[in-house]
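J.: Give me a model of this one.
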Amino acid sequence: MDKAETSKSAARVPFRIVLASVVGLWATYLVLMTLRAELLGMENAGEMFERRLIASAIGILITLGLWVVLRAFDTKPLWAKTCAALVFALPAALLSMQANRMVFADLQSQLNDQVLRELVETSGVSQEDVDDAQLQGISQFMQRGNLQYIVEITFSRYFMMLAWCALYLALLSGERARVAERREQQFRSAAKAAELKSLRYQVNPHFLFNTLNSLSALVLTDKKQAAEKMIQMISTFYRRSLADDTTADVPLREEIAQQKLYLDIEAVRFPMRLVADYDIPEDLEDALIPGMILQPLVENSVKHAVAPSAGQVTIRISAREEYGRLVVTVSDNGTSARDSEEVRPGFGIGLNNVHERLEARFGNEATVASGHSPDGFVTHLRLPLLRMREQVAA
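T.: Next comes the predicted model:
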C-alpha cells in the first residue's frame, strides 16, 4: 500500500511542460488580441502591442503562481483538484486584471479624457460652461463604463485561468497514466526475470545430482586421481556458472566453454566412450545465447546415449547462421536413440525447461525442434541472432 501511494505521489508534471503550457496559453492570447486590434483598426496598435506583451509576461508569472498552489493538490481526488481550480483561479484572475489595469492606466486615462471631450461637445456647450450636475452625471457614466471594463476583464481572465487549470489536470492525468504504464512494465520485467531465474535454477541442482553420483562412483572404485580431477573441474564449473547473472545472455563462446568443461567432467567417468566435437564458426562466437541453455541437452545425451552404450559415442555441438537467425545444434550418435521411435525417457523434462526459457526470453521468436536422426538424436535451437557488440552499443 505504501509503495502504491509513493508511486502515486511521484506522478508529477515536469516543470518544463508546465512552463510550456503557460507560455503557450498567454502567447495565444497575445496573438489573438493583436489580431483583433488589427482587424478593428484600433489606434496606437504598436504601443498597445508592447503593453499587451508586458501584461502577458505578468500573466505568465501569475499563472505559474497558480500552478504552485494547485501542485499541492496533485495527489488529491479529482473533485478536490476541481474545487481548488475553481477557487484559486479567481484571485489569479483578479491579480491579472489589476496588472492589466496598471499597464494600460495612462492609455485608459487618455481614453477617458477623449470620451469626456466628446460628451461635452455633444451637449452643445463649452467645457468651461458645464455645471457641476452635468460633470457628476458624466463622471457616473464613465465610472459605469470602467466598472463594466473591470468585470469583463476579470471574467475573461477567470475563463483563461480555468482553461489552463483544465489543461494542467489533463497533463497530470497523462503523467499518471505514463507512471502506471512504466510501473506495469517494471512488474512484467520483474516477473519475467523471476521466471528466467526459476528455470535457470532448475538446471544446476539436476547437474549437481548427476556429478555427485559420478564422483561417488569414482570414490567407491578407488579412482582417487580421477575423483580429484573431477572435483577441481566441478568447482571451476560452478564458479563460472554462478558468477553470471542468471537472467543474462552470454556469448556463445562462453556457453560452449561451459559445456566443454561439463563434458570434460563426464569424460573422467567415461574415458573410452565419450567423444566431444565442436563446430562453432569464429564469426558466431560473440552471438548471445541464454546462459546454460545447452546444459539439459548435453546432459541428456550423456545420460541416454553415452551411459547405456558399450561403444564410443560422439556428442557434437555446432552453430550456424540461417536466414539471419542463430541455429545451435546438439546431437549424438548413441545407438539407444535408434531403439525406439519415442522421445528418450526423461528427456521431456530437460527439453521443456529449454523451451520455457527460450519462450520467456524471446517469446515466439525462438523455437526448439528435437527428434531422431539417421545417426542418432538431434536437437535444433533457432533463436534471434544477437551480437554482443550490438548489445553494448545499445
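J.: drop to CA atoms for contacts and neighbour counts, all remaining ones
T.: Fine.
J.: which non-adjacent residue is nearest residue 331?
T.: For residue 331, ignoring the flanking residues on the chain, the nearest one in space by Cα to Cα, 6 or more residues apart in numbering is residue 378 at 4.1 Å.
J.: does that neighbour count as helix, strand or coil?
T.: Secondary structure for residue 378, judged by DSSP: H, G, I helix; E, B strand; the rest coil, is strand.
J.: which residues touch it?
T.: Residue 378 makes contacts with 329-332, 370-372, as judged by Cα atoms under 8 Å, 6 or more residues apart in numbering.
J.: rerun that using 10 Å as the cut-off
T.: 297, 301, 315-317, 329-333, 337, 369-372 (Cα atoms under 10 Å, 6 or more residues apart in numbering).
J.: Please spell out the PyMOL selection for the buried subset of the residues you listed.
T.: In PyMOL, a selection of the buried entries from the contacts of residue 378 looks like this (16 or more other Cα atoms under 10 Å):
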select buried, resi 297+301+315+316+317+329+330+331+332+333+337+370+372
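J.: can you tell me the helix or strand for the residue nearest to the spatial centre of the chain?
T.: Closest to where the C-alpha atoms of the chain average out (Cα atoms, centre = their mean) is residue 182, at 5.1 Å. Using DSSP states H and E, residue 182 sits within helix 132-220.
J.: Also compute the angle for the helix or strand in which residue 61 is found relative to helix 132-220, please.
T.: Residue 61 belongs to helix 45-71 when elements are defined using DSSP H and E. Inter-element angle recorded for helix 45-71 and helix 132-220: 50 degrees (by axes from the mean of the first three to the mean of the last three Cα atoms, to 10 degrees).
J.: To compare with the earlier structure, here is another sequence to fold:
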Amino acid sequence: MFWALQIMGWLGYAFVQYIGSLIQEMRSIYVLIILLGAYGGFLITIPMRYFYRKIWNAPPLLLIIVVLACSYVAAAIWAVIDNATHWEIYKFGYRPYNWLFYLKHSVVKFYIMMSWSGLYFVIKYYQLLQDEKQKALQAVSMAHQSQLKMLRYQLNPHFLFNTLNAISTLILVNENKTANGMVSKLSEFLRFSLDNDPIKRISLAREIDAMMLYLDIEKLRFAERLHVTIDITPEAERALVPSMILQPLIENSIKYAVAKLEDQGIIEVHGRVHKQRLYLEVRDNGPAAYSPETVRQNERGVGLKNTEERLRALYGKHYSFNLSSNNPTGCVVEIVIPWQLAE
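T.: Presented below is the predicted three-dimensional model:
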C-alpha cells in the first residue's frame, strides 16, 4: 500500500506542476525538470519512512519536534537538488554566486514534506486502528464461539445422565434386549452430535433426523405411552437452524409432560415459514396447563435456558423464544428465527 500511494502521490505532484507550466508557457524541456523534481521528492521521502518507523513509539512532543526537523532537512535537500537541476538543464549551466539561492522555494517544499509526513502518520495510525479493531472482533468471535460450544455441550451430560439411568433400570429388570437397543440408538445419536459443530447451522430436515434418533431412544423407555407427530412444510425443511436446537425442547416435554402422565403423552412438532421468518413449535399435552405465574424460572430446566441463550448468542435481537399454555393442557414452546435457506 505504501509503494502504491508513494508512486501515485508523486505522479500527482508532477501532474499539478505540469499544469502550472502550461499556464506559464514554459519550454517543453521543463517537463523533464518536473519529472526530475518529483523523482527527487520520491527518493528523499523513502528514508523518511524508515526513520519514522524507528521513532514511532517516541513521546508525542518529541515525535512532533523530530518530524518538523526531518521535514525541514528533507525540504532543504530537495530544494538544493531541484534548483541545481533547474539551473543546470533549464538555464544552461547558470551558477548563482550566493549558495543560499540553492535553498530557493524551500519553504514551499517544507509544507509539501510536512503534508507527506502528516499523510504517512494518518494512514499508519488508521491501519493500526483497523488491525486493533480486527483483533478485537476476532477476540469477540472466539468468546462468542466458546459460549455457544459451552451451552451446547452442557446438554450432552444432562441427556446422558437420563439415558444411562434408563439403561441401568432396564438391565436391573432384565430388559436386556431393550437396553441393548437403547445403547445402539444412543451411539447413533452421539455420533450425529459429534459430527455437527455447535457453531454451524444445519437444515431443519437434518435436525428432524437428529430429533428422531433421540425419540427412538425415548420410545424404548415409554413404548406406547409416547406418541409424536411432525408437521413440517417443505419450505421449512430447507431452512437453516442451529444444530441440536429441538432436542432439549423434546427432552423438556418428555420430562415435564409425558413422564408425569398415566395415559398417552403426545408431542407435536410444527414448522412453517411466514414473511421470511421460520416458526418452530413443540407442543405437549402435559397434566396441567403451563402458566408462568405458577412455574418458577428454575423449573424450566437446563435445556430450555441453554436453548434461549444459544438463540440470543446467534441471532441477537432477531429471534423470539416463548412458552405458553397448550389447549386444553400442556405447554407450547415457540421459536421464531430469520429464515435462511440451506444450500
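J.: TM-score for the pair, please.
T.: With the length set by TM-score structural alignment, normalised by the length of structure 2, the two chains reach a TM-score of 0.89; 340 aligned residues with a Cα RMSD of 2.6 Å.
J.: Kindly state which residue of structure 2 is aligned to the residue nearest to the centre of structure 1.
T.: Taking TM-score structural alignment, the alignment pairs residue 182 of structure 1 with residue 134 from structure 2.
J.: Residue 291 of structure 1 too?
T.: Residue 291 of structure 1 maps onto residue 243 in structure 2, with residues paired by TM-score structural alignment.
J.: these two touch, right, its match and residue 153?
T.: No. Judged on Cα atoms under 10 Å, residue 243 of structure 2 makes no contact with residue 153 at a distance of 11.7 Å.
J.: Looking at these two, which one has more neighbours?
T.: Neighbours of residue 243 of structure 2 and residue 153, each counted by other Cα atoms under 10 Å, are more numerous for residue 243; the result is 22 against 14.
J.: need the contact list for that one.
T.: Counted by Cα under 10 Å, 6+ apart, residue 243 of structure 2 has contacts 152, 192-193, 196-204, 206-207, 210.
J.: and the angle from the helix or strand hosting residue 109 of structure 1 to helix 45-71?
T.: Per DSSP H and E, residue 109 of structure 1 falls inside helix 105-123. If you take the same axes, to 10 degrees, helix 105-123 of structure 1 sits at 130 degrees to helix 45-71.
J.: on contacts alone, who are the packing partners of helix 105-123 of structure 1?
T.: Using 3 or more Cα pairs under 10 Å, 6 or more residues apart in numbering; DSSP states H and E, the elements in contact with helix 105-123 of structure 1 are helix 45-71, helix 78-103, helix 132-220.
J.: Sort out which residues of that helix are buried, please.
T.: Residues of helix 105-123 of structure 1 classed as buried: 107, 112, 116, 120 (neighbour count, 16+ other Cα under 10 Å).
J.: try stretch 171-187 of structure 1
T.: Buried residues in stretch 171-187 of structure 1 (16+ other Cα under 10 Å): 171-173, 175-176, 179-180.
J.: Is it possible to get TSV of those residues that adds distance to residue 73 of structure 1?
T.: Below are the buried residues of stretch 171-187 of structure 1 laid out as TSV (distance: Cα to Cα, whole Å):
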residue	distance to residue 73 of structure 1
171	14
172	11
173	13
175	15
176	14
179	18
180	19
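J.: quick check, nearest of these to residue 269 of structure 1?
T.: Ranked by distance to residue 269 of structure 1 (Cα to Cα), the buried residues of stretch 171-187 of structure 1 are led by residue 180 at 55.1 Å.
J.: contacting residues for that closest one?
T.: Counted by Cα under 10 Å, 6+ apart, residue 180 of structure 1 has contacts 4, 7-8, 11, 174, 186.
J.: ok, now residue 224 of structure 1?
T.: Contacts of residue 224 of structure 1 by Cα under 10 Å, 6+ apart are 215, 218, 230.
J.: how does it look with 8 Å?
T.: residue 218.
J.: one step back: what residue in structure 2 is paired with the residue nearest to residue 331 of structure 1?
T.: The pairwise alignment with structure 2 assigns residue 378 of structure 1 to residue 332, based on TM-score structural alignment.
J.: How about residue 65 of structure 1?
T.: Under TM-score structural alignment, residue 65 of structure 1 pairs with residue 47 in structure 2.
J.: mean shift of the strand with the most length in structure 2 relative to structure 1?
T.: With secondary structure taken from DSSP state E, structure 2 has its longest strand at strand 265-274. When structure 1 is superposed, strand 265-274 of structure 2 averages 1.2 Å from its matched positions, counting by mean Cα distance after the TM-score superposition for structure 1.
J.: Would you check the span in structure 1 matched by the helix or strand that that strand is followed by?
T.: Of the helices and strands lying after strand 265-274 of structure 2 in sequence (DSSP H and E), the nearest is strand 277-284. On structure 1, the counterpart of strand 277-284 of structure 2 by TM-score structural alignment is residues 325-332.
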